[in-house]
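Participant: predicted model and sequence below, questions to follow.
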Amino acid sequence: MAARLCARHLLSTWLYRRAAQSQGRHYRAALCSELKRPLVIEEVASRPVGPQEVRVDVHFCGINFADILVCRGQYQEKPPLPFTPGMEFSGTVLETGKDVSTVNKGDRVIGVCPKLNAMAEECVIDQKTLWRIPESVSLQDAAVLPVSYGTAILALEHRAGTQPGETVLVTAASGATGLAVIDVATNVLRAKVIAAAGSDEKCKLAMERGAQFSVNYSQGSLKEAVKKLVGSGGVNVAIDMVGGDVFLESLSSLAWEGRIVVLGFAGGKIASLPTNLLLLKNISAVGLFWGRYQQQDFALFSKSMSSALQYCQQGLIHPHVGAVFKLDKVNEAFLHVIQRRSTGKVLLSLK
């Protein structure tokens, strides 16, 4: 008798839970269920917000090469399967936890996900990694800001200490971060920019977005082309995202006490640093892993976000969107980036 009562109780509890689940909120998300395989779009059950958390209705999510690497198992972060990629987004606040004081329901925000999860119609995130969007800035433009402009600002201002009137060489100049570097260097810091890219079309875009000069490094020596533009003195700052021979030629293009900032290795090769060049011209070579600042120096990280929003509100910078894909076309969006067809930021639209 006791056993039957217990079984009946368990059955009723299970039915109650199933009913509760079926009545809960659900949203669509891109899931990586197997590394190096296409993402799938599935319905995911919403979870409650914690005291310090915020539920955001995602409008746009940025696609970064790091998202592709993490879905291949080739990134520094290796989340357990299955997971939803996506590091940055813009959207509106749906719900706030009881201890949230920084944003309110209905606020437009940008967010940075320390553990990914942004390629979804809904995102639950800690309040401290959200920043309110000024009224004059669109949700689409705002979605471009976190990774690309956060990186550009920290690279130029914090790591390189770029000064007005200095000359900045930027490689992979037509990509999202490259264009952000051109935008910030030219329009905020009042520096001169030499944009280096791998095709005439990409060089043309970089010039249209504010670079004073451009170099197609697929057609010859980057070092010699830069020398023709600025003379033997060289450039003051180089921001490199390509690596390999392009990094080495950028390093050789630096002036006395020049600074080079390493942002990535889009070319696939990591160069060995010839330290004799550092000594002979008193050159500084530094790296920038933007996401690491979120853990190591959050105040500086947050300042870069606030600066990007302020520059955008003031009309100093103008984010460039290269392509927008719907959520169910996420694999096509990844392919667009992998095949290097993208210029500017590639976004997912969740609406």
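Facilitator: In hand now; what should we look at?

Participant: every contact and neighbour count from this point should use C-alpha atoms.
Facilitator: Will do.

Participant: now the helices: where do they sit in the stretch 251-351 of the chain?
Facilitator: 275-280, 293-296, 298-313, 330-338 (DSSP state H, counting those that start in this stretch).

Participant: can you list the buried residues in the first one?
Facilitator: It stands for helix 275-280. Within helix 275-280, the residues scored as buried using 16 or more other C-alpha atoms under 10 Å are residue 278.

Participant: what do you get for the second one?
Facilitator: By neighbour count on 16+ other C-alpha under 10 Å, the buried set for helix 293-296 is residue 294.

Participant: which helices and strands sit right next to that helix?
Facilitator: helix 298-313 (3 or more C-alpha pairs under 8 Å, 6 or more residues apart in numbering; DSSP states H and E).

Participant: so how far is the helix it packs on from its chain's centroid?
Facilitator: Relative to the mean C-alpha coordinate of its chain, helix 298-313 is positioned 14 Å out (C-alpha atoms, centre = their mean, to the nearest Å).

Participant: quick one: contacts of it?
Facilitator: 131, 133-134, 136-137, 142, 145-146, 149-150, 153-154, 188, 293-294, 317-318 (C-alpha atoms under 8 Å, 6 or more residues apart in numbering).

Participant: filter these down to the buried ones.
Facilitator: Using 16+ other C-alpha under 10 Å, the buried ones in the contacts of helix 298-313 are 131, 133-134, 137, 142, 145-146, 149-150, 153-154, 294, 317-318.

Participant: try this one side by side with the last:
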Amino acid sequence: MTSSVGRRILIKLCRSSLSPRIIATRFSSIAVEEDAKNVIPASQPGKIQAALLKDFSSSLVIENLEPPKNVQANEVLIDVHYCALNTSDALLSKNLYTFEPKLPTILGYEVVGKLVEIGTEAEKNGYKIGDQVVALNKEKYGGLAEKCLAEIGDIWKVPSVIDSIDAVSILDNYITALIALERKVSIDENDMILINVGISGISLAAIDLATNVYRAKVIGVCATEDGADLARKKGAFASLKYKDKKLLKQIKEIAAERDIQVIFDDVDGEYFKKVLDCFTDVYKDATLKDLLRDDNFAVVVHHLSREGRVIIAGTATTMTNAHSEVQQGSFSVTGFNLTEYRKKKPDEYRQAGDEVLQFLEEGLITPSCLLIVGLHKVNDALRFVYESKSPGKVVIDIRNKEADAVKVTK
């Protein structure tokens, strides 16, 4: 395990304004101790390299494995180029997620690569060997390997104009944000949306969609100054690091600039404060596990008496399950779980993926990728996901296995 001093240095470097070259060099030096303890075998012909989780809270182990075989009719085999690390990967590695995986297992469910084998149903659906695809493999995982299986319902062709790094960084967060926003509200340019980012990539995606697709006015509330900077880059007209004693005053001042005077007045205003607490309590009482969960994105609609409405979205602490709902007056609070939604409404799930890729192709949205690092340094990357408290993506380069960390500037 990397020393606590090394971990602090790593996090400080990735938050700094140092050049990508300097960060990559120092990231590599921090990984020396880890690499010394986990001897990485040389590649073997006919086998694939993968990062295995063998014991919870222990480092992933690089091993040579037999490639997946017996591709089913509704499956494809992907030659993986990149795999995004998500917060669920970090939680699963410590057995802190919503289910316990059977060990050993290969983490990683957001991948991009080329098809090397296709089932009969995949062929009927127009897929062919050599197609560049992105997969949202939330059922099978397996992305931290040179090859992985995916079902055709979970893959999308990647338009040639889309960069692979953007493709692998976008689907999970943006599909979740898009469906959650669309199923609860019809956003227009007159709406003010307060999005509690915390350290959630989903909430950052919601800012991107609300600002650049729906053209609404967004206030971002973030756990760190780095998160607030990312929110501003997405187009939020105001972005705040959470401060308990100042937040209500700051929101009221921003609302007043848009001629909204009654945001916290009367009974509805008092209830609005309570609902806001459902989101901002994550900064007071929630554990890091709560902050990293990907099934606690929620949407609140508050109708002001005379001057329009305010929408609140983002990470919330009150969601006990995907369909819990509390209503009072003009409010509704609903949690959202993409895995459950996929099972119940697969067509809408796929349509949302198509729309997200179209928005990306048209240049309307831009996913936030922080770091790209080779497969053999996956343990340092995984630790960064768990400890950095940043909503940006970390991507593993499966082909360039020895690659040092490169800080992405966009």
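Facilitator: Perfect, I can see it now. Just so you know, these numbers come straight off a predicted model, no measurement behind them.

Participant: helices along the stretch 51-200 of the second structure, start to end?
Facilitator: Going by DSSP H, counting those that start in this stretch, the stretch 51-200 of the second structure shows helices at 87-93, 120-124, 164-168, 171-184.

Participant: which among those is found nearest to residue 6 of the second structure?
Facilitator: When the helices of the stretch 51-200 of the second structure are compared by C-alpha to C-alpha, helix 87-93 sits nearest residue 6 of the second structure, at 18.4 Å.

Participant: what's the counterpart of residue 90 of the first structure in the second structure?
Facilitator: By TM-score structural alignment, residue 90 of the first structure lines up with residue 112 in the second structure.

Participant: contacting residues for its match?
Facilitator: Counted by C-alpha under 8 Å, 6+ apart, residue 112 of the second structure has contacts 80-83, 132-135, 164, 167-168.

Participant: over to residue 128 of the second structure?
Facilitator: So residue 128 of the second structure contacts 115, 118, 122 (C-alpha under 8 Å, 6+ apart).

Participant: possible to save those residues as a markdown table with distance to residue 276 of the second structure and neighbour count?
Facilitator: Output for the contacts of residue 128 of the second structure, formatted as a markdown table (distance: C-alpha to C-alpha, whole Å; neighbours: other C-alpha atoms under 10 Å):
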| residue | distance to residue 276 of the second structure | neighbour count |
| --- | --- | --- |
| 115 | 45 | 21 |
| 118 | 48 | 24 |
| 122 | 45 | 19 |
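
Participant: stretch 12-32 of the first structure: end-to-end distance?
Facilitator: Start and end residues of stretch 12-32 of the first structure are separated by 35 Å (C-alpha to C-alpha, to the nearest Å).

Participant: I meant to write stretch 283-302 of the first structure there.
Facilitator: Using C-alpha to C-alpha, the end-to-end distance of stretch 283-302 of the first structure comes to 29 Å.

Participant: likewise stretch 154-173 of the first structure?
Facilitator: For stretch 154-173 of the first structure, the first-to-last residue distance is 17 Å (C-alpha to C-alpha).

Participant: then stretch 57-64 of the second structure?
Facilitator: With C-alpha to C-alpha as the measure, stretch 57-64 of the second structure spans 22 Å from end to end.

Participant: which parts of it are buried?
Facilitator: So, applying 16+ other C-alpha under 10 Å, buried residues of stretch 57-64 of the second structure: 59-64.

Participant: which one of those residues is nearest residue 88 of the second structure?
Facilitator: residue 60 (14.9 Å).

Participant: residues contacting whatever residue of the first structure lines up with the closest one?
Facilitator: Residue 60 of the second structure maps onto residue 39 in the first structure, with residues paired by TM-score structural alignment. By C-alpha under 8 Å, 6+ apart, residue 39 of the first structure lies in contact with 30-33, 330-331.
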